[in-house]
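Student: Please work out how this folds:
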Amino acid sequence: MSTIAFIGLGIMGSPMAQHLARAGHEVVGFNRTPEKAKPLIDAGGRAADSVAEAVRGADVVALMLPDSPDVTEVLTGDDGVLAHAAPGTLVIDFSTIRPDTAAELATNAAEQGLRMIDAPVSGGQAGAENAALSIMVGGADEDVDQARPLLDIVGKTVVHVGPSGAGQTVKAANQLIVAGNIALLAEALVFLDAHGADLPAAVEVLGGGLAGSAVLNQKAPKMLDGEFAPGFRIDLHHKDLGIVTAAAREAGVTTPVGALVAQLVAATRAAGDGGLDHSALYRTIARLSGREETS
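Tutor: Here you go, the predicted model:
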């Protein structure tokens, strides 16, 4: 069993840390909001008062943080992981950040004698709570092999997709596909409603054909019920589509549909819906159609 420092105990990080603790690992959690450590403590883990305290003596450091600057600060800051973790420590970054940042941080870690892999996840809050996440992993073979028993505790589908940064590239593609599906699902429901269709019946039959998807299964009920409590917030998907846009430009490829969806997500955020689930993109589509009463 490993001693694991888990930094970031939010909607995703908290249940992941709890799974690791319940599996018998010694998990020491840190979050900027201390009360968020309580579920981990209840699951058998313990809380630290700083990143430095959490990582001292840890075999593995796991990160689940909002954005590239957060990961960079936690790793490279004066009170950060690189300054206080022992040589040989394995760093697993579950956050979703820029691929180039992930590769650069892995290089920084190696220069300090640490090993780092990027392991962003997909599946949202439900996936984290049910240990059913899809995890796309970038890093050296031997480091991924060492991390795999831990990844298998929190994930259902764990795939090594390439060197450092590759996990983040695949995650960016995942977020592009998800956002596009949500936008088209929203358009379809507004379209169906405008024609007076039985929406639950329509969703049922669409789900049984080629239009069926995990997005339809999980997000159509939220749209139909007007219930947009966050499993994955618009704010975070807005950030992720910014990663897609930047990475696509750097690679010299075009994402015309993705660019349009990114604008729709940005408009949803600007309308004050950034804290809602990304299925709240439906509200923007409804407003654009002059059908606010359906949202």
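
Student: For the rest of this, base every contact and every neighbour count on C-alpha atoms.
Tutor: Will do.

Student: need the strands for this structure, in chain order.
Tutor: Taking DSSP state E, the strands of the chain run over residues 3-7, 26-30, 46-47, 60-63, 90-93, 115-118, 121-122, 133-138, 155-162.

Student: Include distance to E250 when you put those strands into CSV, please.
Tutor: Output for the strands of the chain, formatted as CSV (distance: least, C-alpha to C-alpha, whole Å):
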stretch, distance to E250
strand 3-7, 30
strand 26-30, 35
strand 46-47, 40
strand 60-63, 26
strand 90-93, 23
strand 115-118, 20
strand 121-122, 23
strand 133-138, 19
strand 155-162, 19
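
Student: Between those, which one is closest to P149.
Tutor: Nearest to P149, of all those, is strand 155-162, at 10.0 Å by C-alpha to C-alpha.

Student: Give me the contacts around that closest one.
Tutor: Strand 155-162 has contacts (C-alpha atoms under 8 Å, 6 or more residues apart in numbering) with 127-128, 131-140, 144, 148, 151-152, 167, 170.

Student: rewinding a little: do you know which of the strands of the chain lies nearest A267?
Tutor: In terms of C-alpha to C-alpha, the element of those nearest to A267 is strand 121-122, at 23.6 Å.

Student: Which elements pack onto the closest one?
Tutor: Packed against strand 121-122, as judged by 3 or more C-alpha pairs under 8 Å, 6 or more residues apart in numbering; DSSP states H and E, are the following elements: strand 133-138, helix 166-194.

Student: from the middle of its chain, how far away would the last one be?
Tutor: With C-alpha atoms, centre = their mean, to the nearest Å as the basis, helix 166-194 stands 15 Å off its chain's centre.

Student: ditto for the shortest one
Tutor: With C-alpha atoms, centre = their mean as the basis, strand 133-138 stands 10 Å off its chain's centre.

Student: buried sites along that strand?
Tutor: Across strand 133-138, burial judged by 16 or more other C-alpha atoms under 10 Å covers 133-138.

Student: Out of those residues, which is nearest to D79?
Tutor: Among these, G138 lies closest to D79 (C-alpha to C-alpha), at 25.8 Å.

Student: shouldn't the closest one be in contact with T169?
Tutor: No - with contacts counted by C-alpha atoms under 8 Å, G138 stays clear of T169, the gap being 9.0 Å.

Student: ok, back up a step: can you lay out the buried residues of strand 133-138 as TSV showing distance to G209?
Tutor: TSV is the format used below for the buried residues of strand 133-138 (distance: C-alpha to C-alpha, whole Å):
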residue	distance to G209
L133	25
S134	24
I135	27
M136	28
V137	31
G138	34
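
Student: one more to put side by side:
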Amino acid sequence: MSGTRIGFIGLGVMGEPMCRNLARKSGRAVLAFDRAPEPLARLQEHGVAAAGSLAELASSCSVIFMALPSGKHVEAVCAGEDGLLAAIGPGTLVVDLGTSPVDLTRDLAARFTAKGARYADAPIARTRQAAEDGTLSIMVGADEADFTELEPLLDTLASDVTHCGPVGAGQIVKIMNNMVLVETVVALSEAIAVARRAGLDGKVLFETLTKGSADSFALRNHGMKAVLPGAFPERAFSTDYARKDLSYALALAESVGVDLAGAKTADALLARSAEAGYGDLYWPVVSRIIAGSDPEAGKG
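Tutor: Presented below is the predicted three-dimensional model:
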């Protein structure tokens, strides 16, 4: 293990505020790596130093966090040429904060263990604002000793940190979380499409649902703030990313012999959304496909 510095790789929409909170609250020096210079420059104001390479970061940090878009990116950073595995020090703990396939997570854990290092999955949930505020929910797959070491650091990022089990368990919970969320938003989109065509104000529907058994986080956030007003910005969690996470759920289910009819339906709707040109838009835009109407029609 090399020193007490914390490494952070990936300073995108979620990664930058997480890295900032880690630097502000952990009391530890933070070394960050990203291909874009702008977030590195902004984080310098908060005491975050920039690493010149993954090798520099791997050889000088005792804990390394990755906040990357997909399992493919995680695999490239860890196992690619000049990646973390090539330079990792004994005892270093590498932590995946993103959503990655369970089989990849377990494979990388074995490869880091063979190098004398350690690996944990700690995928995050909730919104960009939660990342800014340090109120994320984090689901951790790690052994007990590694979780004990990680928990104070994760507490700088989150208001809820749950130890779900050994390596891979955090990803299982997160993948199922996202599957349930997407299917719920599909149901909300179907409900509001029917209600509007039947002559009911969508706002009346959703506000009334919050008072009954159909109430949910998805309704209050994705439903009320995106589906109802028709607000689907870029640089939020996109349709393409939502499909990526659903693909992990479908692959995991296939590996254990479960047929996910609901998730397959949701994936087909997201695929139609991407084909309609909405791949980069906030993924509740799938409600446009379900409504089958002009993008600006039927708001309210």
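
Student: ok, back up a step: which one of the buried residues of strand 133-138 of structure 1 is nearest to R98 of structure 1?
Tutor: Using C-alpha to C-alpha, the buried residues of strand 133-138 of structure 1 come closest to R98 of structure 1 at G138, 12.6 Å.

Student: got a list of what the residue mapped onto the closest one from structure 2 touches?
Tutor: Under the alignment by TM-score structural alignment, G138 of structure 1 pairs with G141 in structure 2. Contacts for G141 of structure 2 (C-alpha under 8 Å, 6+ apart) come out as 120-122, 163-171.

Student: now that we have these, which one has the most neighbours?
Tutor: When neighbours are taken as other C-alpha atoms under 10 Å, the top entry among the contacts of G141 of structure 2 is A122 (33 neighbours).

Student: Distance of the closest residue to that residue other than its chain neighbours relative to L85 of structure 2?
Tutor: In space, and not counting its chain neighbours, A122 of structure 2 is closest to V140: 4.2 Å by C-alpha to C-alpha, 6 or more residues apart in numbering. Look at V140 of structure 2 and L85 of structure 2: by C-alpha to C-alpha, to the nearest Å, they are 21 Å apart.

Student: again, but for A76 of structure 2
Tutor: The gap separating A76 of structure 2 from L85 of structure 2 is 10 Å, by C-alpha to C-alpha.

Student: again with S247 of structure 2
Tutor: 26 Å.

Student: neighbour-wise, which of these two wins?
Tutor: Counting neighbours by other C-alpha under 10 Å for S247 of structure 2 and for L85 shows that L85 has the greater number, 21 against 18.

Student: Now check the more buried one against structure 1: what is it aligned to?
Tutor: Aligned counterpart of L85 of structure 2 in structure 1: L82 (TM-score structural alignment).

Student: OK, contacts around that match?
Tutor: The contact partners of L82 of structure 1, by C-alpha under 8 Å, 6+ apart, come to 75-76, 109, 112, 114.

Student: which of those residues also appear as contacts in structure 2?
Tutor: Contacts conserved in structure 2 for the contacts of L82 of structure 1, counting by both residues aligned by TM-score structural alignment, their matches' C-alpha atoms under 8 Å: 75-76, 109, 112.

Student: could you redo the helices and strands packed on strand 121-122 of structure 1 as TSV and give each row distance to T268 of structure 1?
Tutor: Conversion of these to TSV gives the following (distance: least, C-alpha to C-alpha, whole Å):
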stretch	distance to T268 of structure 1
strand 133-138	26
helix 166-194	11
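
Student: Tell me, how many residues neighbour R98 of structure 1?
Tutor: A total of 24 residues lie near R98 of structure 1 under the criterion other C-alpha under 10 Å.

Student: What residue in structure 2 is paired with it?
Tutor: Checking TM-score structural alignment: R98 of structure 1 goes with P101.

Student: sorry, back to before: quick check, nearest of the contacts of L82 of structure 1 to A186 of structure 1?
Tutor: Using C-alpha to C-alpha, those come closest to A186 of structure 1 at L75, 38.8 Å.

Student: Could you report the neighbour count for that closest one?
Tutor: 22.

Student: Now do the contacts for the closest residue to it other than its chain neighbours.
Tutor: Leaving aside its sequence neighbours, L75 of structure 1 sits nearest to V81 (C-alpha to C-alpha, 6+ apart; 4.6 Å). V81 of structure 1 makes contact with 51-52, 55, 74-75 under the criterion C-alpha under 8 Å, 6+ apart.

Student: which one of those sits closest to F228 of structure 1?
Tutor: Closest to F228 of structure 1, out of all of the contacts of V81 of structure 1 and judged by C-alpha to C-alpha, is V74, at 30.9 Å.

Student: which ones are touching the nearest residue to that closest one once chain neighbours are set aside?
Tutor: Spatial nearest neighbour of V74 of structure 1, chain neighbours left out: G80 (4.9 Å); criterion: C-alpha to C-alpha, 6+ apart. Taking C-alpha under 8 Å, 6+ apart as the criterion, G80 of structure 1 is in contact with 51-52, 73-74.

Student: rewinding a little: from the helices and strands packed on strand 121-122 of structure 1, which stretch is densest packed?
Tutor: Burial of those is given as mean neighbour count (mean count of other C-alpha atoms under 10 Å); strand 133-138 ranks first at a mean of 27.

Student: That one vs structure 2 - mean distance after superposition?
Tutor: Taking mean C-alpha distance after the TM-score superposition for structure 1, the mean distance separating strand 133-138 of structure 1 from the aligned residues in structure 2 is 1.0 Å.

Student: what's stretch 193-204 of structure 2 aligned against in structure 1?
Tutor: Aligned by TM-score structural alignment, stretch 193-204 of structure 2 corresponds to residues 190-201 of structure 1.

Student: Now find how far off-centre the matching stretch is within its chain.
Tutor: For stretch 190-201 of structure 1, the distance to the chain centre is 32 Å (C-alpha atoms, centre = their mean).

Student: Also stretch 69-77 of structure 1?
Tutor: Centroid separation for stretch 69-77 of structure 1 versus its chain: 17 Å, with C-alpha atoms, centre = their mean.

Student: Could you list the residues in contact with it?
Tutor: Residues from elsewhere that reach stretch 69-77 of structure 1 (C-alpha under 8 Å, 6+ apart): 51, 63, 65, 80-83, 95, 105.

Student: Tell me which two of those residues sit farthest apart.
Tutor: A83 and S95 (20.0 Å).

Student: more neighbours, these two?
Tutor: Higher neighbour count among A83 of structure 1 and S95: S95, with 25 against 16, using other C-alpha under 10 Å.

Student: Count the neighbours of the aligned partner of P37 of structure 2 in structure 1 for me.
Tutor: Aligned counterpart of P37 of structure 2 in structure 1: P34 (TM-score structural alignment). Residues lying near P34 of structure 1 (other C-alpha under 10 Å) number 14.
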